[in-house]
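Asks: Generate coordinates for the sequence data below:
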Amino acid sequence: MRIIGGEYRRRWLPILDSPGLRPTPDRVRETLFNWLAAACPGARVLDLYAGTGALGLEALSRGARDAVFVERDPQVANALEANLATLGATGRVETVDALMFLERTASPFPLVFLDPPFRQDLAAASCAALETHGWLTENAFIYLETEREHLPQVPTTWRLHREIRAGDSIGRLYRRTASPADDGC
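Replies: Alright, predicted model coming up:
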């Protein structure tokens, strides 16, 4: 996997060969981070179902001040920690199930990446937990990647900002608003 832009641009990082591990493609990351150009610098980032950490690492490369990566597989989490160390990047890896992590006391994030394993029906529960447990700042951006045929249920306070299709997946960037009646975007 390579970092597309920012401080660590063009750096190649090894990824573990693990079933279901699928880094977000370069083209999708490039488009996403063009959309988020003003949101990354200085942001705290939460990368749920982190896997390779491609999205959180890209955010750190583009000026995010800190990232929390949540990955339940210990081997994948160790590989992600090694990549953070290689880059000298500021981040923390939590080796725990994402839904269990979201049950903890929240510290709101302005930027969240949510890329649950496909065909395990985790998107709706994860979105609901982010919203109801206080994990999002008032105008947070939430990037949700799901299988193409899946139309996710998201909280009424989230507004679709942009979307991109690639292969068998679709990425949707949402913007959280202050209330369901507020159009905010």
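
Asks: hey, let's count contacts and neighbours off CA atoms from now on
Replies: Will do.

Asks: List the buried residues for whichever strand or helix holds residue 161?
Replies: Taking DSSP states H and E as the definition, residue 161 sits inside strand 158-166. Buried residues in strand 158-166, counted by 16 or more other CA atoms under 10 Å: 158, 159, 163.

Asks: to compare against the first, here's another:
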Amino acid sequence: MQNKKPAKVPVHGAPHSKQVRIIGGDWKRTPLPVLEAQGLRPTPDRVRETVFNWLRHLQGDWIGKQVLDLFAGSGALGFEAASRGAGSVTLVDANTAIVRQLEANRDKVKAANITVLRGDALAVAQSLALRGQRFDVIFIDPPYQQDLLGRSLPLCAPLLKEGGLVYAEAEHALTDADAPDWLAPWDVVRCDKAGMVHFHLLGLRS
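Replies: The predicted structure is shown next:
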């Protein structure tokens, strides 16, 4: 679909041609509009269902959990956690139009437990660590082919509570024998593949 807005604002004002649907919790089946944006890939329902089943099995229910979504995009993961009772969910995205959409979706479901921050995910992660904030779950689903997973995962180590887990999507499996150096401090707790997407739960090695 051709975007008729000026090139300098390719996302703002784009029609809501996509949506995600919350699959569990208080807002189950609620549709949330998603803006068209380069590199934005909402996590599919089946993957979210699998991941949230993993997390419930490993960590118990969501009540009171502190959650960080560093590349929020559609917000599907963060809204899913909030719907299921997370104490606080922080959504981070650098794109102003996407941030406005996340705020509108938050207001739509009256989610007092969701905070939306506009900023570079790497800088925000460093700032949160300096402020001593810690999380039970961190979602990392960055745009591909920019080494953002390799750059952001090391920043998550000081942000995790004891027993905390990182969810990471990637265009390749993180369990290969030639795993990158930045993966060395982490154990792959769970992993699976859906289409071309590899998704993982990672925990810090003790």
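
Asks: hang on, the earlier thing: need the next SSE after the strand holding residue 161 of structure 1, C-terminal direction.
Replies: strand 169-176.

Asks: Could you name the helices and strands sitting against that following strand?
Replies: Applying 3 or more CA pairs under 8 Å, 6 or more residues apart in numbering; DSSP states H and E, we find strand 169-176 of structure 1 packed against strand 136-147, strand 158-166.

Asks: Which part of structure 2 matches the first one?
Replies: Across structure 2, the stretch matching strand 136-147 of structure 1 (TM-score structural alignment) is residues 160-171.

Asks: Would you map the strands across structure 1?
Replies: 44-48, 66-70, 92-94, 109-114, 136-147, 158-166, 169-176 (DSSP state E).

Asks: on that earlier part again, what's the mean deviation for the strand holding residue 161 of structure 1 versus structure 2?
Replies: Following superposition, strand 158-166 of structure 1 is found to deviate from structure 2 by 1.2 Å on average (mean CA distance after the TM-score superposition for structure 1).

Asks: Please identify the buried residues of the match of strand 136-147 of structure 1?
Replies: 160, 164, 165, 166, 167, 168, 169, 170.

Asks: same deal with stretch 60-74 of structure 1?
Replies: Buried positions in stretch 60-74 of structure 1, judged by neighbour count with 16+ other CA under 10 Å: 60-72.

Asks: so it corresponds to what in structure 2?
Replies: The aligned range for stretch 60-74 of structure 1 is 82-96, by TM-score structural alignment.

Asks: List the contacts of the residue nearest to the spatial centre of structure 1.
Replies: The structure's structure 1 has its C-alpha centroid closest to residue 113; by CA atoms, centre = their mean the separation is 1.5 Å. Counting by CA atoms under 8 Å, 6 or more residues apart in numbering, residue 113 of structure 1 touches 45, 46, 47, 48, 55, 56, 142, 143, 144.

Asks: Report the separation between the nearest residue to residue 153 of structure 1 once chain neighbours are set aside and residue 23 of structure 1.
Replies: Counting by CA to CA, 6 or more residues apart in numbering, residue 153 of structure 1 lies nearest to residue 124, which is 5.3 Å off, once chain neighbours are set aside. Distance, residue 124 of structure 1 to residue 23 of structure 1, by CA to CA, to the nearest Å: 21 Å.
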